[in-house]
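Chemist: Sharing a sequence plus its predicted fold:
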Amino acid sequence: MIKVGLILGIAGACRTDELVNLTVDDIEDVGSSLIVKIPNTKTNIPRIFVVTDVGNMLELFRKYLSLRPPHVKHKRLFLYYKAGKCSSQPVGKNTMGKIPNVVASYLKLPDVACYTGHCLRRSSATLLADVGVDITTIKRHAGWKSTTVAEGYVENSIENKTKIANQVLVGTTASATTKTVNKLISTPDRGKKT
């Protein structure tokens, strides 16, 4: 359950309640990918996202779905899995919100209490920004209306800082940057002692 929640949460920049309310009918397995529909969102903008088979993610999802007991009377996707068995009891918001905390504990990351359910949305936005996706696409993916809000979710990761440094210092204008820097170094400051 934790792995599937993590996969869907990051792939779709999902809020905790969106994952909790996800039903088996909201996910279509088309063989090479999953098409996931989030019909009810905080902003009232339904979203669709796709999960492809990177790292056997589809196999994990299918395995989790196959554990679903046949007698379950509701359609909620996430069910409690304990002692090697999947129950019919749906997972609640608090349990779903602790997924990042559980993962952080497993990875022995510092300050595990800081990893809340909202980390799934933040991680999704940051991962997209790290590979160069523009803010409009990030907004559309996560269902944000405001650019300011979307930008607030993108962490200042080392990957982003490195990319910016490379663009400034090594990018397509590297020769112009070098000329400017050399000029600044070789030009004496008039009226100032160095």
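Modeler: Received, thanks. These numbers were taken from a predicted model, which means no experiment stands behind them.

Chemist: rest of the way, CA atoms for contacts and neighbours
Modeler: Noted.

Chemist: ok, the residue nearest in space to the middle of the chain - contacts?
Modeler: Central residue of the chain (CA atoms, centre = their mean): S124, 1.8 Å from the mean position. Residues in contact with S124 (CA atoms under 8 Å, 6 or more residues apart in numbering) are 10-13.

Chemist: same thing but 6 Å
Modeler: S124 makes contacts with 10, 13, as judged by CA atoms under 6 Å, 6 or more residues apart in numbering.

Chemist: would it count as being in a strand?
Modeler: No. Read with DSSP: H, G, I helix; E, B strand; the rest coil, S124 is helix and lies in no strand.

Chemist: Relative to L79, how far out is it?
Modeler: As for S124, its distance to L79 is 24 Å (criterion: CA to CA, to the nearest Å).

Chemist: show me where the chain has helices.
Modeler: Counting by DSSP state H, the chain has helices at residues 2-11, 16-20, 57-66, 93-97, 99-106, 119-130, 135-142, 147-153, 158-169, 174-186.

Chemist: one more structure, for comparison:
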Amino acid sequence: MIKVGLILGIAGACRTDELVNLTVDDIEDVGSSLIVKIPNTETKIPRIFVVTDVGNMLELFRKYLSLRPPHVKHKRLFLYYKAGKLASYLKLPDVACYTGHCLRRSSATLLADAGVDITTIKRHAGWKSTTVAEGYVENSIENKTKIANQVLVGATL
């Protein structure tokens, strides 16, 4: 469950409540990928994202889904959710500081570090404001290194 939550949370830049409210009907397994629909968002604009099979992510999702007890009457994907559980599992310090929102920040930062433009990041996470989107992108050492290399390429010392 934790791995599936992490995969979906980062792949879709999901908020905590979006993960908690995700149902089995919101995810379509098309063989080579998952199409995930987030119908109820904070901005009232539904989002769709795709999870591909990088690192056997689809196998993890399918295994989690196969463990679902047949007697469960509701359609929620995650049958048990507890704040800080993911951080505890990963043995991170200050587990109370890790929320579903940190998944949104991680997703935005990973995209920015990969060189994705701000418009794509906004679209991915469902942000209307460039300022809000930029606020989620951490200034990582990787990003600072890329910038330094770009600045120094033309410099002659």
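Modeler: Happy to help now that I have it. Because the structure is a prediction, the values reported are computed rather than measured.

Chemist: TM-score them against each other, please.
Modeler: Here the TM-score for the pair of chains, by sequence alignment, normalised by the length of structure 2, is 0.89; 154 aligned residues with a CA RMSD of 4.1 Å.

Chemist: about what we covered before: mind telling me what the residue nearest to the centre of structure 1 corresponds to in structure 2?
Modeler: Structural alignment (sequence alignment) places S124 of structure 1 against S107 in structure 2.

Chemist: gap between that match and I10 of structure 2?
Modeler: Distance from S107 of structure 2 to I10 of structure 2, by CA to CA: 5 Å.

Chemist: ok, back up a step: can you redo the helices of structure 1 as CSV with distance to N44 of structure 1?
Modeler: What follows is the helices of structure 1, written out as CSV (distance: least, CA to CA, whole Å):
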stretch, distance to N44 of structure 1
helix 2-11, 18
helix 16-20, 12
helix 57-66, 27
helix 93-97, 19
helix 99-106, 25
helix 119-130, 17
helix 135-142, 12
helix 147-153, 16
helix 158-169, 31
helix 174-186, 46
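
Chemist: right, so of the ones you listed, which gets closest to V50 of structure 1?
Modeler: helix 2-11 (7.4 Å; CA to CA).

Chemist: Show me which positions of the closest one end up buried.
Modeler: For helix 2-11 of structure 1, the neighbour count (16 or more other CA atoms under 10 Å) marks 4-11 as buried.

Chemist: Likewise for stretch 57-65 of structure 1?
Modeler: 57-58, 60-61, 64-65.

Chemist: ok, average deviation of it from structure 2?
Modeler: Mean deviation of stretch 57-65 of structure 1 relative to structure 2 after superposition (mean CA distance after the TM-score superposition for structure 1): 0.3 Å.

Chemist: Same list, the buried residues of stretch 57-65 of structure 1, but as JSON lines with distance to R140 of structure 1 please.
Modeler: Converted to JSON lines, the buried residues of stretch 57-65 of structure 1 look like this (distance: CA to CA, whole Å):
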{"residue": "M57", "distance to R140 of structure 1": "23"}
{"residue": "L58", "distance to R140 of structure 1": "24"}
{"residue": "L60", "distance to R140 of structure 1": "27"}
{"residue": "F61", "distance to R140 of structure 1": "25"}
{"residue": "Y64", "distance to R140 of structure 1": "29"}
{"residue": "L65", "distance to R140 of structure 1": "28"}
